[in-house]
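Q: build me a structure from this.
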Amino acid sequence: RIQVWRLTHASHTQPAASKIFPSDTAIMTSPKFELTYFPIGGRALEIRLAFNIGKIDFKDNRLTFPEFGKAKAAGEFKYGVVPVLSVDGVQMGESLAILRYVGQLAKLYPEDPMEAFRVDEIVNVMENPSSAITFTLVPQRFGLEKFDEKEKMRIRGFINEKVLPPFIAGLEKTLAKNETKGFCVGSSLSIADLKVFGSIRNIKAGFLDGISDTLYDKAPCCLAVYKTVSEHPSVVAYFKANPKG
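A: Modelled structure (predicted):
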C-alpha cells in the first residue's frame, strides 16, 4: 500500500573523528489516519473510497448512533458532528475539507489551478442535492424543529419535482463539456467523480421515500461517471467488503 511519509529527525551521537554518519538522519514515518463516522456511507463514503483508491492505510472507526451520542455529549468531536479525521491524534472536521485533503494524498486532486477549480466546482455543487435531502432527515441541523411525516413527504415531493431535475440537467451539461466521457474533469479520476458517484448511488438505492430512483436515468454523462467509479477495482473490492458503504 502507498504510504504517506513525514520527515522527522533523530540525533545520533558520533565520535568526533567520524565522518561516515551525519549528525542528523532523516527518518520517514507514516502518519496514522483514523476516520470516524457511522456504519453507513453517508458523508464519509467518498472519503473512504479516496483512501482505498489511493491505497492509504487508515482506521475506519464506525460508531453506532448510541456511541455517537455518548461521544458527542462528552465533547469528543470538533464541531459536534461526524465525519472527523484524526491525523496523528489531531482532529480535522468538515467532510469536504477532509475529502480534499485525502484526495490530494491519494492523487485524486489536480495540481493545475484551473482543473482544481473545476473539481472544486463540482464537489461544492454536489452539496445542493445532499443538503436538500439532509434537510428532510435532520431539520434540526438547519435550525428548524423536526416536522411530521406528512410535512416531510410534502417537502420531498417538491425536491423530487422542482429541485433535483433542473439540478441534474445543469450537471449533465457541465459534464458533457469534458472531452473525456466518464470523468468530471480531464481524463483521470478525481474527488469530483467520487462526489457524483456518491450522489447517484444514494438516489439509485431507492431508500429515500418520495425521491425517485430514476432521476438520473436521462443523464448519460452523469451515469458514465457513475460507471467509471463503480467499476474501479478498489471500489469493487471496497463494496464487496462494505456493502452498506
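Q: rest of the way, CA atoms for contacts and neighbours
A: Noted.
Q: the helices in the chain, which residues?
A: 45-53, 65-73, 95-105, 113-125, 127-137, 149-158, 164-176, 191-205, 220-230, 233-241 (DSSP state H).
Q: ok and the third one relative to helix 127-137, angle-wise?
A: By that I understand helix 95-105. 140 degrees (axes from the mean of the first three to the mean of the last three C-alpha atoms, to 10 degrees).
Q: so for helix 95-105, what gets flagged as buried?
A: For helix 95-105, the neighbour count (16 or more other C-alpha atoms under 10 Å) marks 95-96, 98-105 as buried.
Q: same check on the last one?
A: Within helix 233-241, the residues that qualify as buried are 234-235, 238, counting by 16+ other C-alpha under 10 Å.
Q: please give me the structure for this one as well, since I'd like to look at both together:
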Amino acid sequence: GSKRKRLVSIYHAESNTVSRILVTMPEYKLMYFNTMGHGEIIRWIFAYGGIPYKDERLTREEFDKIKSSIKGGKLPILMVDDKQLPQSLAIARFVAKKARIVPEDDWESALIDALADSLHEMLFDLYKLRQTIPDYNEYVGKVRDEFFPKSIAPIAQALDERMKDRQWYTGDKLTWGDLIIGRAFAEMYNRQPEMLKKFTHLVSHMQKVCEMPAIKKWIETRPESPF
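A: Now for the predicted structure:
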C-alpha cells in the first residue's frame, strides 16, 4: 500500500532558515493473540506515543498456518514494513524509543531494563499458573496463598519504597518503565485489590499511569480479551 508520510520541519542554524520535508513513516503491525499477555505493554506504548499501528490478533489456527514463517516461531512479532522483530521486551523497547520514553542516561535505561525483566518474569509465571489451574477461584486462592507472598510481594514492596518520594520511576520524566508498572499491576488490582492495598505508593502510581488520557482511552476502547 501507499506509505504514510509525515511533514517534518528542519531548522538550519547557519542560515537561520526552516525547511519542511515529507518523511516516509514505516508501517507497524503487531501480531499477537487476542489476549493481553506479553503483547499488552507494547500496545500501551503505541497508545501513549500516538503511533499508528495495526493490532493484529490471531487465533491459534491462524498462527499455526503461518508459524513456519515467524522468526523463532513465537508471538508477539512486530512487523516494521516487511521486517520481523521478535521478543516482547525487545519490541517494547524499540517502540518506546520511537515514542521517546527511553531515558538518554545509560544507568536509568538499564534500571528500566531490569524492571522490565522482573515484571515480565512475574507475569509469565502468573500466566503459566493460570494455564495449569482451569478453575478461577482455585487459581486466585493459589496466587493469594502461595504465589503472591513469594513472587509478587517482594517486587511490590521494592516498588512501593521507590515510589514513596518520586514522581516517576526514574528521574522527573515518564518513561516506559512507568507504563510497565501500570500494565503489570492494573489487572491484578482491578480483580483482587486487597492483595495490593498495603502498597499505597505503588497503587497510586499505577492509577496515575492508567489515568493518563492516551492510556485511559486505550483501556476503555481495547478489544475484550482474557488476562
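Q: now render the helices of structure 1 as JSON lines, adding distance to Val185 of structure 1.
A: Putting the helices of structure 1 into JSON lines (distance: least, C-alpha to C-alpha, whole Å) gives the following:
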{"stretch": "helix 45-53", "distance to Val185 of structure 1": "16"}
{"stretch": "helix 65-73", "distance to Val185 of structure 1": "36"}
{"stretch": "helix 95-105", "distance to Val185 of structure 1": "14"}
{"stretch": "helix 113-125", "distance to Val185 of structure 1": "6"}
{"stretch": "helix 127-137", "distance to Val185 of structure 1": "18"}
{"stretch": "helix 149-158", "distance to Val185 of structure 1": "31"}
{"stretch": "helix 164-176", "distance to Val185 of structure 1": "8"}
{"stretch": "helix 191-205", "distance to Val185 of structure 1": "8"}
{"stretch": "helix 220-230", "distance to Val185 of structure 1": "10"}
{"stretch": "helix 233-241", "distance to Val185 of structure 1": "19"}
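Q: how much space between the most centrally placed residue in structure 2 and Ala110 of structure 2?
A: For structure 2, the residue sitting closest to the mean C-alpha position, by C-alpha atoms, centre = their mean, is Ile41 at 1.5 Å. To Ala110 of structure 2, Ile41 of structure 2 is 18 Å away according to C-alpha to C-alpha, to the nearest Å.
Q: just Gly72 of structure 2 next, same as before
A: Where Ala110 of structure 2 is concerned, Gly72 of structure 2 sits at a distance of 25 Å (C-alpha to C-alpha).
Q: of all the helices of structure 1, which one is nearest Arg1 of structure 1?
A: Closest approach to Arg1 of structure 1 among the helices of structure 1 (C-alpha to C-alpha): helix 45-53, 9.4 Å.
Q: what's the angle between the closest one and helix 220-230?
A: Using the same axes, to 10 degrees, helix 45-53 of structure 1 lies at 50 degrees relative to helix 220-230.
Q: Provide the aligned range in structure 2 for helix 45-53 of structure 1.
A: Helix 45-53 of structure 1 lines up with residues 40-48 of structure 2 when matched by TM-score structural alignment.
Q: mean per-residue distance, the matching stretch versus structure 1.
A: By mean C-alpha distance after the TM-score superposition for structure 1, the fitted stretch 40-48 of structure 2 averages 1.0 Å away from its aligned residues in structure 1.
Q: next, count neighbours for Leu108 of structure 1.
A: 23 (other C-alpha atoms under 10 Å).
Q: just the one 3 residues further on next, same as before
A: Burial of Glu111 of structure 1 is recorded as 10 neighbouring residues (other C-alpha under 10 Å).
Q: residue in structure 2 paired with it?
A: Matched to structure 2 by TM-score structural alignment, Glu111 of structure 1 sits across from Glu104.
Q: same check on Ser86 of structure 1?
A: When structure 2 is aligned by TM-score structural alignment, Ser86 of structure 1 is paired with Met79.
Q: from what I can see that match touches Lys29, true?
A: Yes - at 4.9 Å, Met79 of structure 2 and Lys29 qualify as touching, with contact defined as C-alpha atoms under 8 Å.
Q: before we move on, the earlier item: of all the helices of structure 1, which lies closest to His9 of structure 1?
A: Closest to His9 of structure 1 of the helices of structure 1, according to C-alpha to C-alpha: helix 95-105, at 22.2 Å.
Q: the closest one vs structure 2, average distance?
A: Averaged out, helix 95-105 of structure 1 is 0.6 Å away (mean C-alpha distance after the TM-score superposition for structure 1).
Q: name the helices or strands packed onto that helix?
A: helix 45-53, strand 84-87, helix 191-205 (3 or more C-alpha pairs under 8 Å, 6 or more residues apart in numbering; DSSP states H and E).
Q: what's the angle from that helix to helix 191-205?
A: Going by the same axes, to 10 degrees, helix 95-105 of structure 1 makes 130 degrees with helix 191-205.
Q: chain center to helix 95-105 of structure 1: distance?
A: 7 Å (C-alpha atoms, centre = their mean, to the nearest Å).
Q: now do stretch 111-125 of structure 2
A: 11 Å.
Q: list the contacts of that stretch.
A: With C-alpha atoms under 8 Å, 6 or more residues apart in numbering as the test, stretch 111-125 of structure 2 has contacts from 37-38, 89, 151-152, 176-177, 180-181, 184.
Q: what's the closest non-adjacent residue to Leu171 of structure 1?
A: Nearest non-adjacent residue to Leu171 of structure 1, counting by C-alpha to C-alpha, 6 or more residues apart in numbering: Cys222, 7.6 Å away.
Q: ok, the counterpart of that neighbour in structure 2 to Thr17 of structure 2 distance?
A: Counting by TM-score structural alignment, Cys222 of structure 1 lines up with Leu202 in structure 2. Relative to Thr17 of structure 2, Leu202 of structure 2 is positioned 47 Å away (C-alpha to C-alpha).
Q: more crowded one of these two?
A: The neighbour count for Leu202 of structure 2 versus Thr17, taken as other C-alpha under 10 Å, is higher for Leu202 (24 against 9).
Q: so who does that one touch?
A: Counting by C-alpha under 8 Å, 6+ apart, Leu202 of structure 2 has contacts 156, 159-160, 163.
Q: alright, I will stop here.
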